[in-house]
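Chemist: predicted coordinates and the sequence they were generated for:
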Amino acid sequence: MKRVSVRRRRPFKIQKLEQLVRLVRESHEQPITGEPRLPEIAEAGETGITFLGHSSFLLQVGGKNILVDPVFSTRLVVLRRQRAPGVMVRDLPPIDLVLLTHAHMDHLDKASLRRVIRATRRLRGTTPEVVVPNGVEDLVQWMGFEKLHVMSWWNEIETLGLKIVMTPCKHWGARMFRDMHREYGGYFIAPTDGGQTVYHSGDTAYFEGFSQVGERLRPDVALLPIGAYFPDTYRTVHTSPEEAVRGFMECGAKWMIPMHFGTFRLGREPMEEPVERLNADASRLGITDKVRVLTEGETMLLSREGSVMAARPAINERESSSSLAASYGHG
């Protein structure tokens, strides 16, 4: 009898470990590119959205300075970033509020949070407030934030003249694999006295929640993830560029700004592919004028009515960090 050879598949855990080893090796093979900038500062009534890299943003909404998922570290455990942060911590305005979408290390970086707290204390004498999903509070409660808010999906709070709503997403929240009790989500940010609103989806796969956000909140600007979608199994927790465009159209926003691409090698797709596919799909649908791909450190400024403002000079390059408090009106 002829013997038939059977090729056994490697155990799933070994496959995942091999993928991680490849990602780590590739993240160290290329030099870090990009140069930090000085941030543009929104004037009264304007909204500023500055892309810091990955899923990190500086939002200037309702006269307040907000950081979402700030990550400034060069390395996250074993992964090294491929692009420099768009703005250095020392060049940030004093931060009023930090929003953390979930506990993953590429979104909740303790070293970066401590640096933001110290920098704001130096500039203003106080520290930011922080918002986290339910089950994440133990990671930040002793860091020195002025106030800690804990939220679940569709919870709403008002603080600092802002309305904050935690929105659902399709992802997972464990930091160390076994702490699956940790929740996760996105955020809708609106000034209570009117003006442009911003929706940061957090990490998410495509799901019906985009339509729910559109029905309930109708944001003006949507910050949506477009990377780490290959192999296809990753799309159970991440959107492809085409799915992100679909989510943008369903949430009803006027503008889309992509995120979660180009900074860390988290998926197997080429680093430049997410933006290429995003632009191609936007062109196919005739919405290229609604999709704004920001480079690290670039700011999109919107008037109170929602028109795009021309870029203006950033903070004077000759100003030292010791004089920033006066520059931001906190001297």
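Modeler: Structure received. Everything numeric here is computed off the predicted structure, so don't read it as measured data. Residues are numbered from 1 along each chain as shown.
Chemist: from here on, contacts and neighbour counts on C-alpha atoms
Modeler: Fine.
Chemist: give me the neighbour count for Arg292.
Modeler: 14 (other Cα atoms under 10 Å).
Chemist: tell me the contacts of it?
Modeler: Contacts for Arg292 (Cα atoms under 8 Å, 6 or more residues apart in numbering) come out as 255-258.
Chemist: inside strands: which ones of the residues you listed?
Modeler: In this view, the contacts of Arg292 that belong to strands under DSSP state E are 255-258.
Chemist: among those, which one sits closest to His107?
Modeler: Pro258 (15.7 Å; Cα to Cα).
Chemist: where is the longest helix in this protein?
Modeler: helix 12-29 (DSSP state H).
Chemist: please, a PyMOL command that selects the buried ones among the contacts of Arg292?
Modeler: Command for PyMOL, covering only those of those found buried under the criterion 16 or more other Cα atoms under 10 Å:
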select buried, resi 255+256+257+258
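Chemist: below is an additional structure, to be compared with the one above:
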Amino acid sequence: MQTFIEHLGHTSFVIQRGPLRVLIDPVLVLRELEFRQPACPAWFFDDLSSVDAVFFSHAHDDHLHPPSLLGLREDVALYFLDRPKPGAAPESSARAILTALGFRNLHPFLEGDVVELAQDLRIHILPAQCSGEGEEQCALLVETPDVLALDAVDVTDSPRTREALEAFRGRVDVAFVPTGASVQWQGFWNQMDSVGALAFCDWLKPARIATCGGTLSMAGRPREDRLERYPVDRAHWMAAAVTRAHDSALVPWKPPYRLVYGEHVLERCALLQPGRRFEPARGQRRPQALLTTFFTGYHPSKPIQRWGWGDNNDLVRWLEPFEAIREVVRASTRDLRYLLERCQVSVNKTPAAVLAPRTLRCLVEGKAFELAARLVSLLPSKVSEPTDMDAGYFAAVEAALLSEPALEEPQREDLAACLWMDRGLFHIQCMSRRMKELARRDERTEALRASHQSVLRDSLLQRRPVLGPYHLRVTRDLARLLDARPLSPETSEVLCYASPAGIRYQPLSTLEALLLDQCDGRTVAEMVGDVSAALSLPHDDVRSAIFTFLSHLSHESPLVLDWSH
């Protein structure tokens, strides 16, 4: 029997012995794993059903890649390092990501473990220094009767790794090491550079040395006019390597290629051509790779890059890439329904999940997957103003909901409420982003705020505060649709409003809701009298409560209350 090692590119590998097929850090929605090269997502392999197990060295996006993993069946065995990054959010751990993607067959491991698989294949989990930003990671040593292969991607040369490899020195048949360290903007390398990798190999003494990761994933040479993340390319690495290692020890080929080992002898190497070898025999491939990329929030033409309406993207720039895939998405409701049923809500990063998340959640929780898939397939057009989204997108969602005959009346009412909230909160979010650009927090600003508060206090009784336009008042019975978190018994309503820090969700007591009801053009003096008489409270106490509550809202967001009347 032989062992096949296929290096697909970047840090993605296939290990095959007999019928057993194992993936390591798979990025599978790019035919050529060159991350700078724009390309429409398409599976590297046409058939992923024969994969038996997947191993992850760590949870970075280019190793644990959600769009690629959604091409695998849900019961495939997944092995991952169960040591989350200290201080990281629980949902960012490998376990949480894989669970959210719908996988059920999870196998956590720790450094020092040895995972025994079929066909006499064992994988040693080697300790490694965590990445520069604190991500826990490991190296993997693949052992079969035919080959001993080291996968040392994205790790630095540390005493702990050397100690774990001491027993294997001089026995490793092929060691995959980075082509070059990535520049971290904090001012340090995140992997072994070429000098460090070769020094590590001088110590390990593998029979052959191969490159992986780094500039291997970049299309073309580093550009001299730009600060590159990987400033040293594979040609530089090879030039340094020939001065430190015998030519016969270097694997000269650029992936994708296959190494065939039998009894620790490299019997042959075959270059792979994924664009030809993995084309379907007949018919057109369903656009699943594109859909998983779209569904998980990665760029439609740069599927290794996260994309969304985030801090760095304005609305127009976010929507622009979807123009090219509009018709494909519209014709793919069957595949979108499968993704909605398989994945947890947190995975969905489509425009529907960003613009109408509560409406979509209500449909999914109600098992209305067909209608939910149609909503996901509705891509808004590029807009010049956020208000254009009302007619260009939210009206289309509303029409889809109204035209669905299978909805029960209570569900239809809930969906109408959810859409009302989604539409209002979208505009609040747009205003919050604008406020963030304008917000200033310095001594002068704080002094002006204090002065403003003093003026309000001195003239309070004559003021006629009214609610501004960028807020949403959600009653207690509808708050269950606003957020899954339970409300405290004292909460009567939830006030949503725009602030420089994003949308604020302010729980309101019965008294606070009553005070907001009074903000309809009457003076604060009239409000004090009405509330005092209604609740039999002293005027001074009511006046103090009104000022404290309304001035807090004003301080959080000047758009919630208009004091100028």
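Modeler: That came through fine. Since the structure is predicted, the reported quantities are computational estimates derived from the model, not experimental observations.
Chemist: thinking again about what came up before, could the contacts of Arg292 of structure 1 go into CSV alongside distance to Ile49 of structure 1?
Modeler: Below are the contacts of Arg292 of structure 1 laid out as CSV (distance: Cα to Cα, whole Å):
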residue, distance to Ile49 of structure 1
Trp255, 11
Met256, 11
Ile257, 9
Pro258, 12
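Chemist: returning to what we had before: so the helix or strand just after the longest helix of structure 1 matches what in structure 2?
Modeler: Downstream of helix 12-29 of structure 1, the first helix or strand assigned by DSSP states H and E is strand 47-53. On the basis of TM-score structural alignment, strand 47-53 of structure 1 is assigned to residues 3-9 in structure 2.
Chemist: how about the strands of the stretch 1-150 of structure 1, start to end?
Modeler: 47-53, 56-61, 64-68, 75-76, 79-80, 97-99, 129-133, 147-151 (DSSP state E, counting those that start in this stretch).
Chemist: which of these sits closest to Ala111 of structure 1?
Modeler: That would be strand 75-76 among those, by Cα to Cα, at 9.9 Å.
Chemist: show me which pair in the ones in strands among the contacts of Arg292 of structure 1 is furthest apart.
Modeler: Trp255 and Pro258 (10.0 Å).
Chemist: which neighbours do those two have in common?
Modeler: Listed as contacting both Trp255 of structure 1 and Pro258 by Cα under 8 Å, 6+ apart are 291-292.
Chemist: how much space between His260 of structure 1 and Gly135 of structure 1?
Modeler: 23 Å (Cα to Cα, to the nearest Å).
Chemist: between the two, who's got more neighbours?
Modeler: A direct count of neighbours by other Cα under 10 Å for His260 of structure 1 and Gly135 places His260 higher, at 23 against 20.
Chemist: list the contacts for the more buried one?
Modeler: 53-55, 203, 224-228.
Chemist: ok, now with 7 Å
Modeler: Applying Cα atoms under 7 Å, 6 or more residues apart in numbering to His260 of structure 1 gives the contacts 54-55, 225-227.
Chemist: most neighbours, which of those residues?
Modeler: Gly227 leads the contacts of His260 of structure 1 on contacts (other Cα under 10 Å) with 33 neighbours.
Chemist: give the aligned range of the longest helix of structure 1 in structure 2.
Modeler: Per TM-score structural alignment, helix 12-29 of structure 1 has no counterpart in structure 2.
Chemist: same for that helix, what does it pack against?
Modeler: Judged by 3 or more Cα pairs under 7 Å, 6 or more residues apart in numbering; DSSP states H and E, helix 12-29 of structure 1 is in contact with strand 79-80.
Chemist: what does the strand it packs on rub up against?
Modeler: 24, 27-28, 74, 264.
Chemist: quick check, nearest of the residues you listed to Lys13 of structure 1?
Modeler: Proximity to Lys13 of structure 1 was ranked across the contacts of strand 79-80 of structure 1 by Cα to Cα; first place goes to Val24, at 16.5 Å.
Chemist: wait, what's in contact with the residue nearest in space to the middle of structure 1?
Modeler: For structure 1, the residue lying nearest the average C-alpha position, counting by Cα atoms, centre = their mean, turns out to be Ser55 (2.3 Å). With contacts defined as Cα under 7 Å, 6+ apart, Ser55 of structure 1 is in contact with 69, 259-260.
Chemist: coming back round to it: need the contacts of His260 of structure 1 in a markdown table (columns: distance to Asp281 of structure 1).
Modeler: Shown next, in a markdown table, are the contacts of His260 of structure 1 (distance: Cα to Cα, whole Å):
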| residue | distance to Asp281 of structure 1 |
| --- | --- |
| His54 | 21 |
| Ser55 | 21 |
| Pro225 | 15 |
| Ile226 | 12 |
| Gly227 | 14 |
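Chemist: which among the residues you listed gets closest to Gly195 of structure 1?
Modeler: Using Cα to Cα, the shortest approach to Gly195 of structure 1 within these belongs to Ser55, at 23.1 Å.
Chemist: for structure 2, longest helix please?
Modeler: Per DSSP H, structure 2 has its longest helix at helix 409-438.
Chemist: in structure 1, what residues pair with it?
Modeler: Mapped onto structure 1 using TM-score structural alignment, helix 409-438 of structure 2 spans no residues at all.
Chemist: that helix - contacts with which helices or strands?
Modeler: So helix 409-438 of structure 2, by 3+ Cα pairs under 7 Å, 6+ apart, packs with helix 357-365, strand 493-499, strand 502-508.
Chemist: just put these in CSV and tack on mean neighbour count and distance to Ala447 of structure 2.
Modeler: CSV is the format used below for these (neighbours: other Cα atoms under 10 Å; distance: least, Cα to Cα, whole Å):
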stretch, mean neighbour count, distance to Ala447 of structure 2
helix 357-365, 21, 39
strand 493-499, 24, 19
strand 502-508, 18, 23
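Chemist: alright, calling it a day.
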